[in-house]
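Chemist: how does the following fold in three dimensions:
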Amino acid sequence: MEMASTAESVLVRDSKVRDSAILSFEPSAWNAFVTAAVAGEFVSL
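Modeler: Here you go, the predicted structure:
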C-alpha cells in the first residue's frame, strides 16, 4: 500500500499494482479507519 496526504485528502493505492485505481478519502474518514484498525475492530472479518 502506498499513501499520500494533502490538506484535503488521503490518497491510497496498491503498491504491487501500480496501474490500480487511486482511492481518495477525507482525512477524518481515513483517521477513523486507522483508529478502528488499531483497535482491532476488523479482526473478525
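
Chemist: drop to CA atoms for contacts and neighbour counts, all remaining ones
Modeler: Fine.

Chemist: how about the helices in the chain?
Modeler: For the chain, the helices defined by DSSP state H cover 27-38.

Chemist: and residue 35, how many residues sit next to it?
Modeler: 12 (other CA atoms under 10 Å).

Chemist: and residue 33, by the same measure?
Modeler: 14.

Chemist: all strands of the chain, in order?
Modeler: Using DSSP state E, the strands of the chain run over 2-5, 10-13, 23-25.

Chemist: hmm, who's touching the shortest one?
Modeler: Translated: strand 23-25. Applying CA atoms under 8 Å, 6 or more residues apart in numbering, the external contacts of strand 23-25 come out as 9, 10, 11, 12, 13.

Chemist: one more, please, to line up against the first structure:
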Amino acid sequence: MIKIGDKVFNTRVFLAPLAGCSDLPFRLICREQGLQMAFFEMLS
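Modeler: The predicted structure follows:
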C-alpha cells in the first residue's frame, strides 16, 4: 500500500512516464488490468 498525500493506492506498482508508449489507449488497457496510477506521456 502506498500513500501520497490523502490518496491511498493498494498497489506497489505504478506506470512510469515513458516517451512514445504511454498514450491514452495504452493507459486504458493497463487500467483494465488493475493499474491504479499512471502518468501522461513524457515530453522530450
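
Chemist: TM value for the aligned chains?
Modeler: Overlay of the two chains. TM-score (TM-score structural alignment, normalised by the length of the second structure): 0.26; 21 aligned residues with a CA RMSD of 2.7 Å.

Chemist: for the contacts of strand 23-25 of the first structure, pick the one with the most neighbours.
Modeler: Highest neighbour count within the contacts of strand 23-25 of the first structure: residue 10, with 19 neighbours (other CA under 10 Å).

Chemist: now that one, nearest residue through space, not along the chain?
Modeler: residue 25 (5.1 Å; CA to CA, 6 or more residues apart in numbering).

Chemist: what's the nearest residue to residue 30 of the first structure if we skip its chain neighbours?
Modeler: residue 10 (7.0 Å).

Chemist: the one you found against residue 3, yeah?
Modeler: Yes - in this structure, residue 10 of the first structure is within contact of residue 3 by CA atoms under 8 Å, at 6.9 Å.

Chemist: count the residues that sit near the residue nearest to residue 9 of the second structure when sequence neighbours are not counted.
Modeler: Leaving out its chain neighbours, the residue that sits closest to residue 9 of the second structure by CA to CA, 6+ apart is residue 2, at 5.2 Å. Neighbour count of residue 2 of the second structure, defined by other CA under 10 Å: 11.

Chemist: and residue 2 of the second structure, how far is that from residue 24 of the second structure?
Modeler: Remark: distance between residue 2 of the second structure and residue 24 of the second structure (CA to CA, to the nearest Å) = 24 Å.

Chemist: ok, residue 3 of the second structure next?
Modeler: 25 Å.
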